[in-house]
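1. Okay, structure incoming, though there's no sequence with it:
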């Protein structure tokens, strides 16, 4: 496979291994960006090719094959498999060979550091143990937060014991945001080495795609039978129970039943999943003619819907981050999220970029929608604030955090 150009001799570069379950559409552009660093020699080790070959996504309930490049622009290898499937679990994928690859083969020197995505799979733990045995420092990045599902005292005690052991195999963590940083402090202590590597998307790409989508806005409005004079509320995610599109539908019903509020917005629902049939049934029973179900749309299509929106809503429970919010903010659109969406402390301020409402509180969600839709100027101003806010949550900050971590654990490059 083609290798990214080398800026310095390999002797002066930090050899960084990245271990992750499979190619992830959000991560691919970040990996391309890291590979451009002249003093970081990145190799990505995948356990599975499921996202490349296509798979049935349980959340969307449809076959998914991403239409964005997943493997271009960075060095990568697929580890030999003991077990693989159409979804990632604790035991799948299951690979071998990571120890020999970290040690170096065919005359290569050993890697200087291992970066691992997640800690709840045998593959990830195997990688950390192998690195520890070889004296290679480990950087850990994950989405976890403390606002998790309720657990018994026994399970919580077992989790704390697990983290006491895990901490001895990790040299530094890479928090993705405020809530994730709290999580690491809780389990590893306040003095554990920590370097912010924010959960970001390819801002430049999404901004460009959103600008380009404007030219085709009229065609999409015609396709969906939308009156351009009416505002659009957008939901774009999996139609699973925890995403609570049902709460958004109830809030929309509240708007539709309020007298004298014109023009009534549309509700455009992009996505598929187990809840779609029930949502469509409730929409029909309530005679809500302004709702549009658009089904699953691939990554490259989403900016067309962002461009269409007046406001985007993510009413989820147990959402560790919500990268779709980053994407929509790059289109300069106001956003409303529940307080159970992990990105909100970092990206969304009440009345500035949009609103944050208590999860499952339909009355509060209705009020937030009314606030954004109070006037076209209100929604536009919030959208501009959102675009400004997301500019600082970017890949350059990711590279900065990664460099700081590597400088600390390897002492071979400067931060």
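-> Alright, I've got the coordinates. Small disclaimer: the values here were computed from a predicted structure and weren't measured.
2. Could you use CA atoms for every contact and neighbour count after this?
-> OK.
3. Residue 109 contacts residue 100, doesn't it?
-> No: the pair residue 109 and residue 100 does not pass the contact test of CA atoms under 8 Å, sitting 11.2 Å apart.
4. quick one, strands of the stretch 1-150 of the chain?
-> With DSSP state E, counting those that start in this stretch, the ranges of strands along the stretch 1-150 of the chain come out as 14-20, 40-46, 55-57, 62-64, 75-78, 81-83, 94-95, 113-117, 138-141.
5. Below is an additional structure, to be compared with the one above:
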């Protein structure tokens, strides 16, 4: 029982959310982790959906764990994610002689599908996680939904285990044929330690940012952060802030990000009198400070399975207002209506205006801020670490031949107990 459990991760590209997770898992002395990236997106250039001002992420995404960039059929490492990417190197790695289990997120590209095929062919347990919800499926045509009702149960059950990321995600998994016995509650990882440390270490910079964004010390700041694209619905944020400002002149909105709608957004803002401003792109190193400088964070998306910016805001102590078309609200989810934030009916700017005005009350914001910090502590990076370790224990207990003789990953001093189901 001296050999380590070998976990192979197949992932599209390095991200600010998962890099810290792979690093934390690699600290476990009984776990050998190998991450296989299908592209090096975010390393050489910025996210194309964030517009021309976007830059490569300025935080470390790849140190502290073993990783490799796989070449595609052309013999080169892709610089961007592609649904058609095929990585021949998977043929060598996805084998019981090299890994005891494989983790991947979806079937969105050909390499993921090849990974699932190799796992089934060679008897390697497959662990999966996505952020899908029934609300996000509403965008699809009736014909596509019929096809999904047949295809998804078969595809989903190619995985031996699923890590769920919330209430609506679990409903989606069950709807498409995944048995409860295969589901382990996890979350999408946010490195709360980095957020907390960044905010604590730079109080002067935080105050400078606050002064830059606000009119004066009485300003109540509401933020929108993300891609300026249709499904993110930024104009609902702008219109609701403008309406709320007419009733409470302290209210101001700030947009952070970039994208295709930026010219139209700037044109709309030019019609206002500074109630909403377009701040533009902010890179990862200072993101915690900008979240912390806000009084409330708002997500207005028409379609957004599980927007992680909500968790990032909560990690910074900023309470959320969330569109009900997003997939991360519920009794045990990230946003719990009137407990740590507000959920409003998407497409109804008047309802969003009411929520914004309700959050203008200092006591309400303070109560939701404290509870947001509490809820986030149950859904941070360590929640996902625990979910992985729980699945690994199940794989070992199942007697899979590839895991015989491997040691169970131990509980490290950094592991924080959280409830899983």
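-> Great, that's in hand. In this text, all values refer to a predicted model and were calculated from it rather than measured experimentally.
6. so what number do they get for TM-score?
-> Once superposed, chain against chain, the TM-score is 0.89 (TM-score structural alignment, normalised by the length of the first structure); 396 aligned residues with a CA RMSD of 2.1 Å.
7. Any chance of the strands of the stretch 1-150 of the first structure in JSON lines with distance to residue 402 of the first structure and mean neighbour count as columns?
-> As requested, the strands of the stretch 1-150 of the first structure are arranged in JSON lines below (distance: least, CA to CA, whole Å; neighbours: other CA atoms under 10 Å):
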{"stretch": "strand 14-20", "distance to residue 402 of the first structure": "10", "mean neighbour count": "21"}
{"stretch": "strand 40-46", "distance to residue 402 of the first structure": "10", "mean neighbour count": "22"}
{"stretch": "strand 55-57", "distance to residue 402 of the first structure": "31", "mean neighbour count": "16"}
{"stretch": "strand 62-64", "distance to residue 402 of the first structure": "31", "mean neighbour count": "15"}
{"stretch": "strand 75-78", "distance to residue 402 of the first structure": "18", "mean neighbour count": "17"}
{"stretch": "strand 81-83", "distance to residue 402 of the first structure": "29", "mean neighbour count": "13"}
{"stretch": "strand 94-95", "distance to residue 402 of the first structure": "26", "mean neighbour count": "22"}
{"stretch": "strand 113-117", "distance to residue 402 of the first structure": "9", "mean neighbour count": "24"}
{"stretch": "strand 138-141", "distance to residue 402 of the first structure": "9", "mean neighbour count": "23"}
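8. Can you lay out the ones you listed as CSV showing distance to residue 274 of the first structure?
-> Output for the strands of the stretch 1-150 of the first structure, formatted as CSV (distance: least, CA to CA, whole Å):
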stretch, distance to residue 274 of the first structure
strand 14-20, 28
strand 40-46, 29
strand 55-57, 11
strand 62-64, 10
strand 75-78, 32
strand 81-83, 28
strand 94-95, 28
strand 113-117, 28
strand 138-141, 30
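9. roughly how far apart are the spatially most central residue of the first structure and residue 37 of the first structure?
-> The residue lying closest to the centre of the first structure (CA atoms, centre = their mean) is residue 323, at 3.6 Å. According to CA to CA, to the nearest Å, residue 323 of the first structure stands 24 Å off from residue 37 of the first structure.
10. Please apply the same query to residue 54 of the first structure.
-> If you measure residue 54 of the first structure against residue 37 of the first structure using CA to CA, the figure is 31 Å.
11. These two: who's more crowded?
-> Higher neighbour count among residue 54 of the first structure and residue 37: residue 37, with 18 against 13, using other CA atoms under 10 Å.
12. can you map out the strands along the stretch 201-350 of the second structure?
-> Counting by DSSP E, counting those that start in this stretch, the strands of the stretch 201-350 of the second structure are 220-227, 251-258, 276-280, 296-299, 320-323, 342-344.
13. can you list contacts of the shortest one?
-> Spelled out, that is strand 342-344 of the second structure. 320, 321, 322, 323, 324, 329, 335, 336, 337, 351, 352, 355 (CA atoms under 8 Å, 6 or more residues apart in numbering).
14. show me the contacts for the equivalent of the third one over in the first structure.
-> With TM-score structural alignment as the criterion, the equivalent of residue 322 of the second structure in the first structure is residue 337. Going by CA under 8 Å, 6+ apart, residue 337 of the first structure touches 313, 314, 315, 316, 344, 355, 356, 357.
15. what residues are up against the third one?
-> Pointing back at residue 315 of the first structure there. So residue 315 of the first structure contacts 243, 244, 245, 247, 248, 336, 337, 338, 341, 359, 360 (CA under 8 Å, 6+ apart).
16. I figured residue 177 of the first structure hits residue 346, correct?
-> Yes: counting by CA under 8 Å, residue 177 of the first structure touches residue 346, with 6.7 Å between them.
17. So between those two, which is more surrounded?
-> residue 177 (24 against 15).
18. Name the nearest residue to the more buried one, ignoring sequence neighbours.
-> Among residues not flanking residue 177 of the first structure along the chain, residue 198 sits closest, at 5.6 Å (CA to CA, 6 or more residues apart in numbering).
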